[in-house]
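Trainee: starting from these lines, generate the structure:
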Amino acid sequence: MKKTVCELFAGVGGFRCGLNSISTIEDASKPEKWETVWFSQWEPADKKTQWAHDCYVNRFGTCLDLDGKDTTNEDINAVEKAKIPEHTLLVGGFPCQDYSVASTLATSKGLEGKKGILWWDIRDILEAKNAPFVLLENVDRLIKSPASQRGRDFGIILACFRDLGYTVEWRVINAAEYGYQQRRRRTFIFAYRNDTKYAKKVLEEANYISMHGDEMHRHSVAKIILSNGFFATSFPVDPLDAKYVKIGELPKGIGELSESFSFTFENSGVMLDGKIYTAKTVPSYDGKQITLGDIMETGDVDKQFFIPREKLYYTSPDVTHSDETKQKLTKEERQTWQYLKGAKKICRTAANGHEYVFSEGPISLVDEYDKPARTMLTSEGSFSRTTHIVRDKQTGDIRLLTPVEMERIQGFPSDWTKECLVNGETVEMPVNKRKFMMGNALVVNLIKQMEPVLSEIVESEG
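Mentor: Below you'll find the predicted structure:
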């Protein structure tokens, strides 16, 4: 089976970099282990320049559909799914949204979700192209959303896979817990068609086929979760007694599931023929830990990233709390990083006139070298409580992260997002856009770690 890929919601190519072990910009021009036959990247907020798409094209070139047209920068809702080239592996990091549906059909055939919900485009592509393997990434809260009906959204996704003839494994992975440079928790989904050799191999190795009854299946599926499944092979976990594997079942109809299904999914699990097996696993890793200090630039850094003292502190650097129930601060004092990241007490009035005190605790003003970076968000670099602030390695002065450091935190090559190909011309991407791209990306290192297992699976299909 050929190692061909369709990359959805491609961003600046995180899955492609991971699958092809791209560590430098020069690597992008070398022959690839996995052939990307089509990708899709469209950002509705970018009205003039599609920065992510144009960065991707600058590094990799474009792909044509089966009609010979370039539809890679169109709204995926409007793309004719049948025109997407055939592929062995479908990948993508899709947004976390409300997945509820308006239909009460017994199966997902003809099902329509809410307009603009991108999961339904993935589902339509799976129905049209029938890819043997699927690898998806999403935020960690996917398995718990929405708050009003815990697990419903993930249940809908699993039921769609069930109705299309797939088995699904999932794992919530924190990159730092496997030695990487960012504390970033994300849900990964690996689905494989039930008629693949791999599906049969996994079930046979776990003795699932020869066993009957929930309790027997609980013990056999525990092997998939803990030792011989895709994620267990790629990212080992500590042993766990099979009695801690929880069992559930998806309703037959997606509409019924949308209206009433609720389930507590744990961070690891398997879905087989509508049966859910899930357990809370603990990573097993005792290797090197990459830290923020390991990836920081050591040379001269542009002065635009340094923070003036008046923007850093409004009073003594030792102060980590402000109490405005006693004395209000000025606007200028609030526009400092010391205030933003410090603990606060503020008198507020609710819409109904009720007065209350808002409070929040302090967080570290400066991120230390000896730990992995915190989760990087799309707001990175803006005046935000979650933005990283570091001490420059050369001067010791306090500054924001550079775009190169953000790329390294996500496991991309240095300066990967520096340039784009816009209307045939090479253009530098604005710094704020580079920051957004990285806040929106995945940790490439995790895909690199999965790739050898993926390769073996696909090559064994013959």
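
Trainee: switch to C-alpha atoms for all contacts and neighbour counts from now on
Mentor: Fine.

Trainee: residues contacting residue 166?
Mentor: Neighbour list for residue 166: 191, 192, 193, 194, 272 [criterion: CA atoms under 8 Å, 6 or more residues apart in numbering].

Trainee: reformat those as CSV; add neighbour count, secondary structure and distance to residue 390.
Mentor: Output for the contacts of residue 166, formatted as CSV (neighbours: other CA atoms under 10 Å; DSSP: H, G, I helix; E, B strand; the rest coil; distance: CA to CA, whole Å):
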residue, neighbour count, secondary structure, distance to residue 390
191, 26, strand, 40
192, 21, strand, 43
193, 21, strand, 46
194, 18, coil, 49
272, 19, strand, 46
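
Trainee: could I get the residues you listed as JSON lines with distance to residue 163?
Mentor: Below are these laid out as JSON lines (distance: CA to CA, whole Å):
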{"residue": "191", "distance to residue 163": "12"}
{"residue": "192", "distance to residue 163": "13"}
{"residue": "193", "distance to residue 163": "11"}
{"residue": "194", "distance to residue 163": "11"}
{"residue": "272", "distance to residue 163": "11"}
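
Trainee: now, which of those sits nearest residue 426?
Mentor: Checking the contacts of residue 166 against residue 426 with CA to CA, the nearest one is residue 191 at 38.1 Å.

Trainee: tell me the SS of the nearest residue to the closest one once chain neighbours are set aside?
Mentor: Once flanking residues are discounted, residue 191 sits nearest to residue 168: 4.3 Å by CA to CA, 6 or more residues apart in numbering. Assigned by DSSP: H, G, I helix; E, B strand; the rest coil, the conformation of residue 168 is strand.

Trainee: one more to put side by side:
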Amino acid sequence: MIQNNEGRYERSCRLFLSAKRRLIAATIQFFDLFSGIGGFREGLRRAGNFVCVGHCEVDTYADKNYRLLFDTEGEWYCSDARTIEPERMPDFDLLCAGFPCQAFSIAGKREGFADARGTLFFEIARILEAKRPSYFILENVPGLLSHDKGRTFCTILSTLSELGYHVEWKVLNSKDFGVPQARKRVYIVGYLDFRCAGKVLPEPETNGAALVQIRAGSQGKRVYSPKGLSCTLTSQAGGMGGKTGLYDVGVPIKENTKLG
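Mentor: Below is the predicted model of the structure:
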């Protein structure tokens, strides 16, 4: 056990020094896990000085779009996170992972770790333990925080802490970052260097804009003006009121759901 811990420490030191050299050169290499069509990657591309070394996505249609949007020539790829062999992956400084949210969302059955999709978090932990990147950014629905009275999130934080990472988290809303849509997500940021503490997540000003509808219609056909906010990407999800068009312009979705 002592030898294993010493080996892990030595590897962490080597990777940290390698990451530090790349930071000095103003580039950060990242791996895009559960990549979807590339939300994380596009954000890092816009930020600049980030280089993607590979991605993983099980949905063939999402992956097809990902490859159309980004130049993936020569990058490492695996379709299923559960089959990743870390020793075959390239080294990287940052792991990005918007892990599947259906198991924790209030729009679903909220089965958590009892849902196979919910257990995919432990694939993230497995990769972090093996590759020891200096940083990670995880993303999920806010329902993750309250699932099973907070026990699920406690398990996640404990797992990341046991791996040696300092962790911060915060619920951010897309409407506060110039996007004409109210969409809350919890972001979990981890780092090995304690000097990063308190300097990671932003403190945005709240955008109080209201819904502005420019075209009426049924769900999926309704159009909102970018001068206002859309309450969601689509209301064709599961849960109570899914696929029914329960809300009107200016009335919160949850309130209309209560009213039936």
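
Trainee: sorry, back to before: across to the second structure, which of the contacts of residue 166 of the first structure hold up?
Mentor: Here is what carries over to the second structure from the contacts of residue 166 of the first structure, by both residues aligned by TM-score structural alignment, their matches' CA atoms under 8 Å: 191, 192, 193.

Trainee: so how far is residue 340 of the first structure from the spatially closest residue to the second one that is not a sequence neighbour?
Mentor: Ranked by CA to CA, 6+ apart and with sequence neighbours excluded, the top spatial neighbour of residue 192 of the first structure is residue 133, at 4.6 Å. Separation of residue 133 of the first structure from residue 340 of the first structure (CA to CA, to the nearest Å) stands at 45 Å.

Trainee: with neighbour numbers in mind, choose between these two.
Mentor: The neighbour comparison of residue 133 of the first structure against residue 340 (other CA atoms under 10 Å) goes to residue 133, with 24 against 21.

Trainee: who touches that one in this structure?
Mentor: 88, 89, 90, 190, 191, 192, 193.

Trainee: nearest to residue 373 of the first structure among these?
Mentor: Distances from residue 373 of the first structure to those, taken by CA to CA, are shortest for residue 190, at 26.5 Å.

Trainee: wasn't the closest one part of a strand?
Mentor: Yes. Under three-state DSSP, residue 190 of the first structure falls within a strand.

Trainee: could I get the kept ones among the contacts of residue 166 of the first structure as TSV with distance to residue 144 of the first structure?
Mentor: Shown next, in TSV, are these (distance: CA to CA, whole Å):
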residue	distance to residue 144 of the first structure
191	19
192	23
193	25
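
Trainee: let me know the closest of those to residue 295 of the first structure.
Mentor: For those, the nearest to residue 295 of the first structure is residue 191 (33.3 Å; CA to CA).

Trainee: isn't that closest one right next to residue 130, touching?
Mentor: No. Between residue 191 of the first structure and residue 130 there is no contact under CA atoms under 8 Å: 11.6 Å.

Trainee: tell me how many other residues surround residue 254 of the second structure.
Mentor: 13.

Trainee: what strand or helix carries it?
Mentor: helix 253-259 (DSSP states H and E).

Trainee: so which bits of that helix are buried?
Mentor: residue 253 (16 or more other CA atoms under 10 Å).

Trainee: spell out the secondary structure type for residue 338 of the first structure.
Mentor: Taking three-state DSSP, the label given to residue 338 of the first structure is helix.

Trainee: that one touches residue 312, doesn't it?
Mentor: Yes. If you go by CA under 8 Å, residue 338 of the first structure and residue 312 touch, sitting 5.9 Å apart.

Trainee: and those two? Which one has more around it.
Mentor: Per other CA under 10 Å, whichever of residue 338 of the first structure and residue 312 has more neighbours is residue 338, with 28 against 20.

Trainee: distance of that one relative to residue 370 of the first structure?
Mentor: 22 Å.

Trainee: what stretch of the second structure does the helix ranked longest in the first structure fall on?
Mentor: In the first structure, with assignment by DSSP state H, the single longest helix is helix 444-459. In the comparison with the second structure, helix 444-459 of the first structure aligns to no range at all (TM-score structural alignment).

Trainee: show me what residue 132 of the first structure lines up with in the second structure.
Mentor: In the second structure, residue 132 of the first structure lands on residue 134 (TM-score structural alignment).

Trainee: report the secondary structure state of residue 237 of the second structure.
Mentor: Going by three-state DSSP: residue 237 of the second structure is coil.

Trainee: from memory it sits against residue 245, does it?
Mentor: No. At 10.6 Å, residue 237 of the second structure and residue 245 do not qualify as touching, with contact defined as CA under 8 Å.

Trainee: more neighbours: which of the two?
Mentor: residue 245 (17 against 12).

Trainee: number of nearby residues for the residue nearest to residue 191 of the first structure?
Mentor: With other CA under 10 Å as criterion, residue 168 of the first structure counts 28.

Trainee: wait, it sits on residue 188?
Mentor: No. With contact defined as CA under 8 Å, residue 168 of the first structure does not count as touching residue 188 (10.4 Å).

Trainee: grab the longest helix from the second structure for me.
Mentor: The second structure, longest helix under DSSP H: helix 2-24.

Trainee: contact partners of that helix?
Mentor: 28, 92, 93, 132, 133, 134.

Trainee: 7 Å instead?
Mentor: Helix 2-24 of the second structure has contacts (CA atoms under 7 Å, 6 or more residues apart in numbering) with 28, 93, 132, 134.

Trainee: pull the most distant pair out of the residues you listed.
Mentor: Most distant of the contacts of helix 2-24 of the second structure, by CA to CA, are 28 and 132, 14.4 Å apart.

Trainee: looking at those two, which is more packed in?
Mentor: The neighbour comparison of residue 28 of the second structure against residue 132 (other CA under 10 Å) goes to residue 132, with 29 against 20.

Trainee: pull the number of nearby residues for the residue nearest to residue 141 of the second structure when sequence neighbours are not counted.
Mentor: Spatial nearest neighbour of residue 141 of the second structure, excluding adjacent residues (CA to CA, 6+ apart): residue 185 at 4.9 Å. For residue 185 of the second structure, the neighbour count with other CA under 10 Å is 17.

Trainee: and residue 185 of the second structure, that one's in a strand?
Mentor: Yes. Applying three-state DSSP, one finds residue 185 of the second structure inside a strand.

Trainee: contact partners for it?
Mentor: Counting by CA under 7 Å, 6+ apart, residue 185 of the second structure has contacts 139, 140, 141, 142, 171, 172, 173.

Trainee: the stretch 1-150 of the second structure: helices as residue ranges?
Mentor: 2-24, 39-47, 60-69, 121-131, 143-146 (DSSP state H, counting those that start in this stretch).
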